[in-house]
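>>> My questions concern the predicted model and sequence given below.
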Amino acid sequence: MMQTMHENAEQVRHVPVLPLETLAALAPRAGGRYLDGTLGMGGHASAVLASAPDIELCGLDRDEDALELAKQRLATFGARTHLFHCRYSGFADALGQLGWSKVDGALLDIGVSSLQLDEAGRGFSFYGDGPLDMRMDQSSGQPSAWHWVNRESFDKLKDCIATLGEEPQAGRIARAIVDARQKDAIDTTAQLANLVEKAYPAAWRAKARRHPATRTFQALRMAVNDELGELQRFLDQILAYLPVGGRLAVITFHSLEDRMVKQAMRHWAEGCRCARHIPRCVCGHQPEVRILHKKPVQAGSDELAVNPRASSAKLRAVEKIAEASGS
């Protein structure tokens, strides 16, 4: 029985979110070139490569462990895969190394991976005690979650937890962290989770559907990895690398990220951008994309039964219909 449970956990760990929906959104075609900016363990990339002959894929990830697993998974596709250890906002450099000026489709699956969550030593989760790290790229030299928890000011901690975690108890939590670290450093995920839980009012703890530390851990992870900045830098660049007919699919797990993607796609899909008081269009701007779904695509009951982590996933996608025009 234990072996079966372990096998099931491993199977879920390697299943990509919204696999059929993502493939339909990208509509990969034979001989096309595709970008997977968040390669993870290669689930989506494998599906794209297997969908049509002669497809080439450029896969990026800043997590070296995930990149190694993806390399093994995609080995069967041989020279059709090109993998790079880098942030997805740096995709232009990777494409430049390949001599690609355009890609027929691009994919992002944003958020923490099962690999990161399940490894206590990475410090992403409070379900297993580990060091306060949370860096997706542990070789980056960037400050870890330990630095945020033990060195940042009360105001910066409060703002981080309130904004990125959308946590209503951000002030109480930040105060508890600052008070506790004056006595001893907060070194582990269990220490931090315990602090946050105690900072929650008893009545809130009793009614909470999730662990009280969920939003705080989410906020710290997003801050450590500059996740909103990373997404914005990508969105600012990607449209220029899609030809007419090229597609972009983005899967988010957080309301702030989903809002950024929705707003960017709506902006690209706009026609005239003149000020409202101007009676006739003078900007000449035409829509650059067609939004493929009126509402974000979400996991159905069958997928959720196998992979509960897909519950907060939202897929948005566009097809490029014209090059930029006007202002």
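It's in.

>>> from here on, contacts and neighbour counts on C-alpha atoms
OK.

>>> Can you check which helix is longest in this protein?
With DSSP state H applied, the helix covering the greatest number of residues in the chain is identified as helix 255-269.

>>> tell me which residues in it are buried?
257-258, 260-262, 265, 268-269 (16 or more other CA atoms under 10 Å).

>>> One more: stretch 21-34?
Taking 16+ other CA under 10 Å as the neighbour-count basis, stretch 21-34 is seen to contain the buried residues 22-23, 25-26, 28-29, 32-34.

>>> Now do the contacts for Val15.
For Val15, the contacting residues are 43, 307, by CA atoms under 8 Å, 6 or more residues apart in numbering.

>>> Now the residue most central in space within the chain: closest residue in space that isn't a chain neighbour?
In the chain, the centroid-proximal residue (CA atoms, centre = their mean) is Ile110; its distance is 1.3 Å. Sequence neighbours aside, Thr252 is the residue nearest to Ile110 in space, at 5.2 Å (criterion: CA to CA, 6 or more residues apart in numbering).

>>> let's bring in a second one:
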Amino acid sequence: MIAPAENGASAPANQAPHVPVMLAEVVSALSPKKGETIVDGTFGAGGYTKAVLETGANVIAVDRDPDAIAAGQALVKAAGGRLRLVEGRFSDLENHLEALGEDAVDGVVLDLGVSSMQLDQAERGFSFRFDGPLDMRMGQHGPTAADVVNQLPQKDLTRVIGLLGEEKRASAVSSAIARRRTEQPFERTADLAAVVEKVVGRSPKKAQIHPATRTFQALRIYVNGELEEVAEALGAAERVLRPGGRLVVVTFHSLEDRIVKRFLADRTRTRAGGSRHLPEQDVPPPTFELVVKGAEDPGEDEIRLNPRARSARLRAGRRLDAPARELDAEALGVPRLADISSLRG
């Protein structure tokens, strides 16, 4: 996976496509061993899966994109039975494992965001670098980004763009979209990007960043329910990891990273903070201990070779033997937004 932000520039001609971000750091934190079973919850182009297989561990890989599943069949064949590839959401991890006859695993790795394969295919509609249908669906079913910008009430569209894109001019952007869609519905990525650019304008200090970047990020996250997926996946990982199992997550923007940070902070906490007015309170036993203190960033060499890695952050924890806790997605930072299923897909 790669960073969700786009800058309009093409990757260097000599850069290998689909480079897995922070590969060495991920494998180190995951620490897979021969005979163990590791879940790669975001298979993509299979970069992490290949590295884990090389250690002798077995892999159960999950991806909601049928194109990724089809492309991964050659690796399944080459792995000689040590790789099982599942089409589906990583938030459904428990159900996937149950269907495969597994009740616990030794590691879970999640590489969040959109894959370079998806960004590079104009027909998938993730990118404004290539004009294409305004789609953005990772799973290729359900309401599209076009359905969202053409049907979602303006006040809800403002919240989506403001909260998920962290766009300061969200109200002005949604207003411009609402005016334009009454005249002609949006169908193409370039069309939407042009409307947003007129509203946001280009900043001389950030000339390399397209003005529509935040709006496109917001739509992609909303269409795919990405923040809900992350929170549910963390809860699922807590339930399926056996004691000593490792959870490794690579994020690419602050919204995802905040959820992972809060989850691990809560699950590694041993006591609640007190004050002179309120005594310290007991908390449930910790379910994780940190493998990486805080977050690990990619090295300068990797960023120089693969600029798309610049926004990546890695967080990791090791499962303890305390029972899993109930998940509170809102407490982790998942906002309440209009139900996308009400749109006509």
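Thanks, I have it. Keep in mind that this is a model prediction, so the values were computed, not measured.

>>> Work out the TM-score between the chains.
Here the TM-score of the superposed chains, computed with TM-score structural alignment, normalised by the length of structure 1 as the reference length, equals 0.90; 314 aligned residues with a CA RMSD of 2.1 Å.

>>> that older thread, contacting residues for the residue nearest to the centre of structure 1?
Remark: with contacts taken as CA under 8 Å, 6+ apart, Ile110 of structure 1 is in contact with 38, 250-253.

>>> now for it: what does it line up with in structure 2?
In structure 2, the residue paired with Ile110 of structure 1 is Leu112, using TM-score structural alignment.

>>> can you map out the helices along the stretch 1-150 of structure 2?
For the stretch 1-150 of structure 2, the helices defined by DSSP state H, counting those that start in this stretch occupy 23-30, 47-54, 66-71, 73-78, 93-99, 116-119, 145-151.

>>> Tell me which of those helices is the most buried.
For those, the stretch with the most neighbours on average is helix 145-151, a mean of 22; neighbours defined as mean count of other CA atoms under 10 Å.

>>> quick revisit: from Ile221 of structure 2, how far off is the match of Ile110 of structure 1?
Relative to Ile221 of structure 2, Leu112 of structure 2 is positioned 11 Å away (criterion: CA to CA, to the nearest Å).

>>> How about Leu110 of structure 2?
Leu110 of structure 2 is 16 Å from Ile221 of structure 2, where distance means CA to CA.

>>> what are the ranges of the strands in structure 2?
If DSSP state E is used as the criterion, the strands of structure 2 fall at 37-40, 58-63, 83-87, 105-111, 241-251, 288-290, 313-319.

>>> Name the surrounding residues that touch the longest one.
In this case it means strand 241-251 of structure 2. Counting contacts by CA under 8 Å, 6+ apart, the residues touching strand 241-251 of structure 2 from outside are 26, 29-31, 104-113, 237, 257, 260, 312-321.

>>> so what's whichever residue in structure 1 pairs up with Ile60 of structure 2 up against?
Under the alignment defined by TM-score structural alignment, Ile60 of structure 2 corresponds to Cys58 in structure 1. Counting by CA under 8 Å, 6+ apart, Cys58 of structure 1 touches 33-37, 81-84, 94-95.

>>> 6 Å instead, please
35, 82-83 (CA atoms under 6 Å, 6 or more residues apart in numbering).

>>> For the residues you listed, give me a markdown table that also has distance to His44 of structure 1 and neighbour count.
Supplementary listing: the contacts of Cys58 of structure 1 in a markdown table, determined by distance: CA to CA, whole Å; neighbours: other CA atoms under 10 Å:
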| residue | distance to His44 of structure 1 | neighbour count |
| --- | --- | --- |
| Leu35 | 11 | 26 |
| His82 | 15 | 17 |
| Leu83 | 14 | 18 |
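
>>> Show me which of those is closest to Ile161 of structure 1.
Leu35 (32.3 Å; CA to CA).

>>> which residue lines up with that closest one in structure 2?
The alignment partner of Leu35 of structure 1 in structure 2, by TM-score structural alignment, is Val39.

>>> Number of residues surrounding the counterpart of Ala79 of structure 2 in structure 1?
The alignment partner of Ala79 of structure 2 in structure 1, by TM-score structural alignment, is Phe77. Counted with other CA atoms under 10 Å, the burial measure for Phe77 of structure 1 works out to 16 neighbours.

>>> any idea how far Gly43 of structure 1 is from the residue nearest to Phe77 of structure 1 when sequence neighbours are not counted?
Nearest in space to Phe77 of structure 1, with sequence neighbours left out and distances taken as CA to CA, 6+ apart, is Leu49 at 7.4 Å. Leu49 of structure 1 is 10 Å from Gly43 of structure 1, where distance means CA to CA.

>>> hang on, the earlier thing: compile the buried residues of stretch 21-34 of structure 1 into CSV and extend it with columns for distance to Arg276 of structure 1.
Formatted as CSV, the entries for these read as follows, by distance: CA to CA, whole Å:
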residue, distance to Arg276 of structure 1
Thr22, 37
Leu23, 39
Ala25, 34
Leu26, 35
Pro28, 39
Arg29, 41
Gly32, 41
Arg33, 40
Tyr34, 39
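
>>> Could you single out the nearest of these to Ser125 of structure 1?
In terms of CA to CA, no member of the buried residues of stretch 21-34 of structure 1 lies closer to Ser125 of structure 1 than Thr22, at 26.9 Å.

>>> how about the closest one, what's its match in structure 2?
Under the alignment defined by TM-score structural alignment, Thr22 of structure 1 corresponds to Val26 in structure 2.

>>> neighbours around the residue lying closest to that match once chain neighbours are set aside, how many?
Distances taken as CA to CA, 6+ apart put Val248 closest to Val26 of structure 2, at 6.8 Å, once the chain neighbours are dropped. Residue crowding around Val248 of structure 2 was assessed by other CA under 10 Å; the count is 24.

>>> Ala312 of structure 2 versus Val248 of structure 2, what's the distance?
Plainly put, Val248 of structure 2 is 13 Å away from Ala312 of structure 2 if you go by CA to CA.

>>> Ile259 of structure 2 now?
For Ile259 of structure 2, the distance to Ala312 of structure 2 equals 14 Å [CA to CA].

>>> next one: Glu123 of structure 2
Taken as CA to CA, the span from Glu123 of structure 2 to Ala312 of structure 2 is 26 Å.

>>> how about stretch 196-212 of structure 1: buried residues?
196-197, 199-200, 212.

>>> can you tell me which two in these are farthest apart?
Looking at these by CA to CA, the two members farthest from one another are Ala199 and Pro212, with 8.9 Å of separation.

>>> which residues are in contact with both of these two?
Taking CA under 6 Å, 6+ apart as the contact rule, Ala199 of structure 1 and Pro212 have no neighbour in common.

>>> sorry, back to before: shared with structure 2, which of the contacts of Ile110 of structure 1?
Comparing the contacts of Ile110 of structure 1 with structure 2 on both residues aligned by TM-score structural alignment, their matches' CA atoms under 8 Å, the contacts found in both are 38, 250-253.
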